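Enquirer: sequence unknown, structure follows:
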């Protein structure tokens, strides 16, 4: 094992909403990806989803029992979407994020809206 530079990992690809697995911790993938624009409404029925904004700004709309709300994550912020909560990430500017999810977790969740062409439905790609 060697240290992994997150900036080098992010520089190794340009696709949006297409995460790369930089390492694994127990049964969890640590993924990085570039994002811009809207993702899609989706739900992870069996796992929470952890977000860390490395660069830019991420907004996450949530549909909760009390109603719909949006959280804004500036650079350096973290947020966890609890399992079972429908959510839709949106990046108003080019943004780089780090995600922590169980290995094999789909980027579009267990239930979701139609997947737009700019979003890849994947469980992550191995870092080149």
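Expert: Happy to help now that I have it. Note that the structure is a prediction, hence the values are computed from the model and not measured.

Enquirer: switch to C-alpha atoms for all contacts and neighbour counts from now on
Expert: Fine.

Enquirer: Residue 53: what's it in contact with?
Expert: Applying CA atoms under 8 Å, 6 or more residues apart in numbering, one finds that residue 53 lies in contact with 73-78, 95-98.

Enquirer: let's bring in a second model and compare:
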């Protein structure tokens, strides 16, 4: 990793792929990833780790199947994150990020965490099943 300051707007301009995170730095055993998103990701869960989201630009929604009050039948609900908002999806909770108008996000995840969690089949072509790509 580079031991210099990283300008996130410049880093985001360096790629166009959606749902294909770039690793901007590492903190201990965690990747700090940025991504551009639009449309829908897939329902998935991370059994061994929480997932931290920070919206840098735009608005991100996350569908959750966590059984919390306010959810529809089956315990589904949606949290809406405007620019500047943070949210943590707890480990083991099935979730689906989506953004109608597009967004730029920052995520903290343990190094090696797959973007599709427990999903290993039927991953649509617009979702990059990866553990993150190097920036630049």
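Expert: Here it is on my side, so go on. What you are looking at is a predicted structure, and each value in this text was computed from that prediction instead of being measured.

Enquirer: TM-score for this pair?
Expert: The TM-score (TM-score structural alignment, normalised by the length of structure 1) is 0.97; 128 aligned residues with a CA RMSD of 1.1 Å.

Enquirer: out of the contacts of residue 53 of structure 1, which are buried?
Expert: Members of the contacts of residue 53 of structure 1 that pass the buried threshold by neighbour count (16 or more other CA atoms under 10 Å) are listed as 73-75, 78, 95-98.

Enquirer: Can you tell me which of the contacts of residue 53 of structure 1 carry over to structure 2?
Expert: Of the contacts of residue 53 of structure 1, the subset whose aligned partners also make contact in structure 2 (criterion: both residues aligned by TM-score structural alignment, their matches' CA atoms under 8 Å) comprises 73-78, 95-98.

Enquirer: Just the ones of these in helices?
Expert: Of these, none are assigned to helices by DSSP state H.

Enquirer: from those residues, which ones fall inside strands?
Expert: Taking DSSP state E, the ones among these that sit in strands are 73-74, 78, 95-98.

Enquirer: my read: residue 19 of structure 1 touches residue 35, true?
Expert: No: shown here, residue 19 of structure 1 and residue 35 do not form a contact pair, counting by CA atoms under 8 Å, at 9.3 Å.

Enquirer: Now for the aligned residue in structure 2 for residue 15 of structure 1: which residues touch it?
Expert: Residue correspondence to structure 2 (TM-score structural alignment): residue 15 of structure 1 is matched to residue 17. The neighbours of residue 17 of structure 2, taking CA under 8 Å, 6+ apart as the test, are residue 36.

Enquirer: where along structure 2 do the strands fall?
Expert: 22-27, 30-40, 51-58, 60-65, 76-81, 86-89, 94-110, 133-134.

Enquirer: any chance of the ones you listed in TSV, plus distance to residue 121 of structure 2?
Expert: As requested, the strands of structure 2 are exported to TSV (distance: least, CA to CA, whole Å):
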stretch	distance to residue 121 of structure 2
strand 22-27	23
strand 30-40	16
strand 51-58	21
strand 60-65	20
strand 76-81	22
strand 86-89	22
strand 94-110	16
strand 133-134	21
